[in-house]
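# Have a look at this prediction, sequence included:
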Amino acid sequence: MSIEESTTDPGLVVEEATAEVLTLARTWLAWDGRPRLAEEGARLYTPHKAVRRYADHLVDHLAQVEALLAGVPTRPNGWFESAVTTPADLAPFTEADLVEATERLTRLSRTFRLRLLTAGPDEWDRARGAEWTLREIAAHVGDPWYARQVGDLRPER
């Protein structure tokens, strides 16, 4: 969904991205344990890392939205982001992990969407200096890029 298509509900794009992440994640039960090289060729991704980074991305930008609405500076980012692959990122991706990711990401993306709906249309495109508008933030977060780096791992037929 483009920014223009999200005129009545910019948070919908976030929930749609989460649905795609979870569709891909359901295929990750077949993961062979080998990290995947990202399309830009500089970073490795695994199922756990894709879930972690997507959740962190939602948290980061939800905090940004809250700070913008409160009129206070956004807390500086201190994550390692995708620069590190942790030992936990390399663990097998199990049914329990899929359930946990589904609950975590569904609730988090829904919270993001509801926050934007609560802020209302008057806030979505309001200029805030050098900061993105709330609609632009939603469009940025509404990209399942991390999950796409792992991809669809359904066994070939």
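That came in fine, so what should we check first?

# make it CA atoms for all contacts and neighbour counts henceforth
Noted.

# what residue is smack in the middle of this protein?
The chain has Tyr54 as the residue nearest its centroid, 3.3 Å off, counting by C-alpha atoms, centre = their mean.

# and it, that's in a strand?
No - under the criterion used here (DSSP: H, G, I helix; E, B strand; the rest coil), Tyr54 is helix, not part of a strand.

# residues touching it, list them.
With contacts taken as C-alpha atoms under 8 Å, 6 or more residues apart in numbering, Tyr54 has the following neighbours: 144, 146-147.

# separation between it and Trp124?
From Tyr54 across to Trp124, the span is 22 Å (C-alpha to C-alpha, to the nearest Å).

# got it, and Thr23?
Taking C-alpha to C-alpha, one finds Thr23 at 28 Å from Trp124.

# Those two: which has the busier surroundings?
Trp124 (22 against 14; other C-alpha atoms under 10 Å).

# dropping in the other structure now:
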Amino acid sequence: MIIELIPAAVDEVLGRAESWLGWDGRPVHRDGNAWTPHKAIRRVADHLVDHLAEIDCRLAGLPTIPDEWHGRTVTTHADFARFTEVDLDEARSRLTRLAACYRARLGQLDTEALDHEPEDGAWSIRKIVEHVANVTYYARMLDPTDA
């Protein structure tokens, strides 16, 4: 069911994040980028916020505001910080609240609203949600056994 895609993705990310406690401080180099626990969590949160704003603007009949983030190509100094139990707790709080926002928003929409494709060629809300559910990508980058 569409309203459970984002919460399920967040659960997977947080499950993987539990294994990052005690991270050794060395980034994982994959897919042309350096990955750290903080970077993965930051990218998940940014992606969730970005597309939630896109959905809300669209439903309100307002133009969407394109993001101007540097995305996964940038690893900040803060991304290299230790990843502690407090960081995991903060991530859990932030990401589960964002997942709840998606669940609440999507639960109000019927199939027509979910599948409407704007005339400008933008994705339907269903396609946006399916795309956002792939935020697990960021967490998988830290697992060298996950291709």
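Received it, and whenever you're ready, just let me know what you need. The structure displayed is predicted, hence computed values, not measured ones.

# Looking at neighbours, which among the contacts of Tyr54 of the first structure is most surrounded?
If you count neighbours using other C-alpha under 10 Å, the busiest of the contacts of Tyr54 of the first structure is Ala147, which has 27 neighbours.

# I'd guessed that residue sits against Arg52; true?
No - contact between Ala147 of the first structure and Arg52 fails when scored by C-alpha atoms under 8 Å: they sit 10.1 Å apart.

# quick one: what's aligned to Arg140 of the second structure in the first structure?
Structural alignment places Arg140 of the second structure opposite Arg148 in the first structure (criterion: TM-score structural alignment).

# picking up where we left off before, check the alignment and tell me where the residue nearest to the centre of the first structure lands in the second structure.
The pairwise alignment with the second structure assigns Tyr54 of the first structure to Val44, based on TM-score structural alignment.

# what do you get for Arg104 of the first structure?
Structural correspondence for Arg104 of the first structure with respect to the second structure (TM-score structural alignment): Arg94.

# Tell me who's in contact with the closest residue in space to that match that isn't next to it in sequence.
Beyond its immediate neighbours in the sequence, the residue positioned closest to Arg94 of the second structure (C-alpha to C-alpha, 6 or more residues apart in numbering) is Ala45, lying 7.7 Å away. If a contact means C-alpha under 8 Å, 6+ apart, then Ala45 of the second structure has 94-95, 98 as its contacts.

# possible to save those residues as TSV with distance to Pro7 of the second structure and neighbour count?
As requested, these are arranged in TSV below (distance: C-alpha to C-alpha, whole Å; neighbours: other C-alpha atoms under 10 Å):
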residue	distance to Pro7 of the second structure	neighbour count
Arg94	12	13
Leu95	9	24
Leu98	9	19
